[in-house]
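> the following block contains a protein sequence and its predicted model.
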Amino acid sequence: MLASHWDSDDDGSRRAERAGYASATAMIGHAPPARTADTSGHAAEADLGTRLPPVIALFAELGFEPDVVEDGSATQLRLHVCSFRAVAAAHPEVVCSLHLGLLRGALDELDVPASADELHPFVEPQLCTATLTPAPRGPARAGPATPPRDDEALQRQEQR
């Protein structure tokens, strides 16, 4: 019902992504202390493999049966099971955006030096993928990002 409602909303996929991001933040809690990385990108590439396991563990705990495939310089997160597959087939913009927000929130909250530009739904009948791109973390990005905020919630907070 919610997916159908948000799917009819022009801003539904953005709202779903924000909800996924906020859910990751809530599930993970506070990230470990921030660190500074080499802004050349070399540290980010080397660090990705060691910092990705908690993200994989989160998606495994949620039932996605994830795995990671390294293909040269690209890292691909593969999700083999979606508990919301039937809803995702009918409303991919909402469900897949929520899962992309979950991934982005987990990467930020766990300070993983990577970005996920998009989630590719149903590349095979039982498979969705996201390509993770190394993203150096320098002084300008030395800790978890501020979660995207719903405009209405921000306005309510400013009124207080």
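Happy to help now that I have it.
> make it CA atoms for all contacts and neighbour counts henceforth
OK.
> give me the number of residues near residue 34?
14 (other Cα atoms under 10 Å).
> typed the wrong thing, it's residue 1
Residue 1: 7 neighbours (other Cα under 10 Å).
> ok, now residue 120?
Neighbour count for residue 120, taken as other Cα under 10 Å: 16.
> ok, it - contacts?
Listed by Cα atoms under 8 Å, 6 or more residues apart in numbering, the contact set of residue 120 reads 128-130.
> for these, give me JSON lines that also has secondary structure.
Formatted as JSON lines, the contacts of residue 120 follow (DSSP: H, G, I helix; E, B strand; the rest coil):
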{"residue": "128", "secondary structure": "strand"}
{"residue": "129", "secondary structure": "strand"}
{"residue": "130", "secondary structure": "strand"}
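> now, which of those residues sits nearest residue 95?
residue 128 (11.8 Å; Cα to Cα).
> that closest one and residue 119 touch, don't they?
Yes. If you go by Cα atoms under 8 Å, residue 128 and residue 119 touch, sitting 7.0 Å apart.
> sec struct for the spatially most central residue of the chain, please.
Most central in the chain under Cα atoms, centre = their mean is residue 103, positioned 1.6 Å from the mean C-alpha point. Judged by three-state DSSP, the three-state class of residue 103 is helix.
> included below, for side-by-side comparison, is a second structure:
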Amino acid sequence: MPTDATTQTSGMGPPGRRDVILQLLRASSEPRSIASVADELGVHPNTVRFHIDALARAGRVEQALGNSPGRGRPPILFRASRRMDPTGPTNYRLLASILTEYVAGRPDAAGIAAQLGRSTSAALMPSSAQGRAPSKTRAITELVELLAELGFEPEPADGPRTREIRLRHCPFQKLAEQHSEVICSVHLGLMQGALSAMRAPVTVDRLDPFVEPDLCVARLGRAPSLDRASS
């Protein structure tokens, strides 16, 4: 299965000097000085210092104070951090596929997916936008801004009479092609939840996927609370 664009490939060719330094620190039972690592590698201490500084900034290496044989400052030593590499290979697409396959097998897959989207969307909205009860125009503008941040490439809204939001990209296109019921329902729930968190007078009634090869359309309607109040 293809992996994320951010997935890094390891084991392809010899390790670089930075990797060698990290391996030496990992293999050592005690923290090591820059000078001792430089001596073992046969390079200048400044070269080792450059790479160790970069490893420390990435959280891969940490400082430790050595024992001073007399007066004065104890020597600064370094050891490998005992944690997994936060910048290492990732495969979120595999995780997304596993979760999507699981939801797709449930009896009410679309309903579950929409609820997941709604429960997540409030956390995506800035706190300043939540519960503010904006106008329809402002609510749609803020929803379009959120969708743009999430990678949907929405077209600008067409004024206060807007009845739809046109989306020119699906950030989960491969999964949507395989399980549109689940992925599109998640997207629908996200939009509904965002508008609900704003207490907007508008909602998204439905999402029509791939009405054109490069276009999905979110159809807008009155928020349910307004419908109930007017009935």
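Yes, it's here. Keep in mind the model is a prediction, meaning the values are calculated, not measured.
> thinking again about what came up before, the residue nearest to the centre of the first structure -> the second structure?
Under the alignment defined by TM-score structural alignment, residue 103 of the first structure corresponds to residue 191 in the second structure.
> how about the contacts made by the nearest residue to its match once chain neighbours are set aside?
Spatial nearest neighbour of residue 191 of the second structure, chain neighbours left out: residue 204 (6.6 Å); criterion: Cα to Cα, 6 or more residues apart in numbering. Contact analysis of residue 204 of the second structure by Cα under 8 Å, 6+ apart lists 188, 191-192, 218-221.
> still on that earlier bit, the residue nearest to the centre of the first structure against residue 21, yeah?
Yes. Here residue 103 of the first structure reaches residue 21: they are 7.3 Å apart, a contact under Cα under 8 Å.
> residues shared between the contacts of the two?
With Cα under 8 Å, 6+ apart as the test, residue 103 of the first structure and residue 21 reach no residue in common.
> read off where the lengthiest strand in the first structure ends up in the second structure.
Using DSSP state E, we find that the single longest strand of the first structure is strand 114-124. Mapping strand 114-124 of the first structure onto the second structure (TM-score structural alignment) gives residues 202-212.
> check the mean deviation of the matching stretch from the first structure.
Its matched residues in the first structure lie on average 0.8 Å from stretch 202-212 of the second structure after superposition (mean Cα distance after the TM-score superposition for the first structure).
> state the distance from residue 19 of the first structure to residue 70 of the first structure.
29 Å (Cα to Cα, to the nearest Å).
> name the nearest residue to the equivalent of residue 168 of the second structure over in the first structure, ignoring sequence neighbours.
Aligned by TM-score structural alignment, residue 168 of the second structure pairs with residue 80 of the first structure. What sits nearest to residue 80 of the first structure in space, not counting adjacent residues and going by Cα to Cα, 6+ apart, is residue 127, at 4.7 Å.
> number of residues surrounding that neighbour?
17.
> which residue ranges form the strands in the first structure?
Using DSSP E, the strands found in the first structure span residues 66-71, 74-79, 114-124, 127-134.
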